[in-house]
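# Okay, sequence plus prediction incoming.
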Amino acid sequence: MYSHILVTVAYEAEKDAAPSLEIAKALLAPGGQITLIHVMEPAPVFALSYLPEGWRDEMHDAIEADMRRMAEGLSGAATVVAEGDAAHEILEHARAQRVDCIVIASHRPGTQNLLLGSTASKVVARAQCAVHVARRPPAR
């Protein structure tokens, strides 16, 4: 059982955080903490002039509100919205907050990442704590 579990949340097609949260709840020690994290990738420089003013803050607030909704009913749950490279930010948060398990979803990758998605594979390779990979069922 783990005392502090970091659950990654991705906002992509077919990426539902519910299975990862169920795994985290099953692995959590009594009195432990679950933190949900989402990493916003920086917008491409060429697109910045086309985006409305305040878009980043609005997106951050919407993601934060959605993750708080996901965390309802979890005692002492926390949420984090970071910006940057997903693997780096996940690993840095885990290190800084002394997380002892990361739960990360992995999609069914293409040929470039035969076993795991690129973010999941980087996290598995570099994490200083346990990592539980939540495999998604194949699309039908």
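Arrived safely, thanks for sending. Numbering: from 1, shown residues only.
# From here on, just use CA atoms for contacts and neighbour counts.
Noted.
# Strands of this structure, residue ranges please.
Ranges of strands in the chain, per DSSP state E, are 2-8, 28-40, 78-83, 101-106, 130-135.
# I'd like the ones you listed as a markdown table, with distance to residue 64 and mean neighbour count appended.
A markdown table is the format used below for the strands of the chain (distance: least, CA to CA, whole Å; neighbours: other CA atoms under 10 Å):
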| stretch | distance to residue 64 | mean neighbour count |
| --- | --- | --- |
| strand 2-8 | 13 | 23 |
| strand 28-40 | 9 | 19 |
| strand 78-83 | 7 | 17 |
| strand 101-106 | 18 | 24 |
| strand 130-135 | 22 | 17 |
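# what about versus this one:
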Amino acid sequence: MTDHAPLILLVEDEAMLRLAAAELLEDMGFRVETVGSAREAMAHVVAAGTGYSAVIIDVGLPDRSGAELAKDIRGRRADIPIVIASGYDESVLDGTLVGDPRVGFLGKPYGMKGLTQAFADLGIEVDRTLLS
């Protein structure tokens, strides 16, 4: 992996899931920054400017909902693709997010195939040679 690999911000409050998802993303060729709360995520988004290729947000965060965080990120960076991850179905998403072409949904538990599809739906390319 190089410093030129796309950078993903992973927002997941459960440490084991955060670690497993970060390793999976790194195996897919991404650089990953991880945080465990909405507050930390917004601080990273503000500090990174245009640095992130995508943000993956767990819907159930300790300090606010993932949907609210997604709306805040949208307000600051309308161009950044966001993937909302949840053990529930897409009905957990707010109507404004469902209609946004830069917001995708990923059901938990997820693996490389689910992440690849969620990214493809948002126009983020994954190096297919890593998926073999």
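The structure has been received and is ready for your questions. As the structure is a computational prediction, the values presented were derived from the model and not from experiment.
# so what number do they get for TM-score?
In this superposition the chains share a TM-score of 0.40, using TM-score structural alignment, normalised by the length of the second structure; 77 aligned residues with a CA RMSD of 3.7 Å.
# mind listing the helices for the second structure?
15-27, 38-48, 66-76, 95-98, 112-121 (DSSP state H).
# now those in TSV, with distance to residue 55 of the second structure and mean neighbour count?
Listed next are the helices of the second structure as TSV, based on distance: least, CA to CA, whole Å; neighbours: other CA under 10 Å:
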stretch	distance to residue 55 of the second structure	mean neighbour count
helix 15-27	12	16
helix 38-48	9	15
helix 66-76	9	18
helix 95-98	14	13
helix 112-121	10	17
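# one step back: how about a markdown table for the strands of the first structure, with distance to residue 61 of the first structure added?
Output for those, formatted as a markdown table (distance: least, CA to CA, whole Å):
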| stretch | distance to residue 61 of the first structure |
| --- | --- |
| strand 2-8 | 17 |
| strand 28-40 | 12 |
| strand 78-83 | 9 |
| strand 101-106 | 22 |
| strand 130-135 | 26 |
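# Identify whichever of those strands lies nearest to residue 19 of the first structure.
strand 130-135 (7.4 Å; CA to CA).
# ok, and what's touching that closest one?
Around strand 130-135 of the first structure, the neighbours that count as contacts under CA atoms under 8 Å, 6 or more residues apart in numbering are 19-20, 23, 100-108, 120, 123-124.
# and the angle from that strand to strand 101-106?
Angle of strand 130-135 of the first structure versus strand 101-106, following axes from the mean of the first three to the mean of the last three CA atoms, to 10 degrees, is 20 degrees.
# Now do strand 130-135 of the first structure and strand 2-8, the angle between them.
Computed by the same axes, to 10 degrees, the angle between strand 130-135 of the first structure and strand 2-8 is 40 degrees.
# Residue 78 of the first structure against residue 38, yeah?
No: here residue 78 of the first structure does not reach residue 38: they are 11.7 Å apart, not a contact under CA atoms under 8 Å.
# first vs last residue of stretch 22-40 of the second structure, how far apart are they?
16 Å (CA to CA, to the nearest Å).
# circling back to that earlier point, reformat the helices of the second structure as TSV; add distance to residue 84 of the second structure.
Putting those into TSV (distance: least, CA to CA, whole Å) gives the following:
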stretch	distance to residue 84 of the second structure
helix 15-27	13
helix 38-48	13
helix 66-76	7
helix 95-98	10
helix 112-121	10
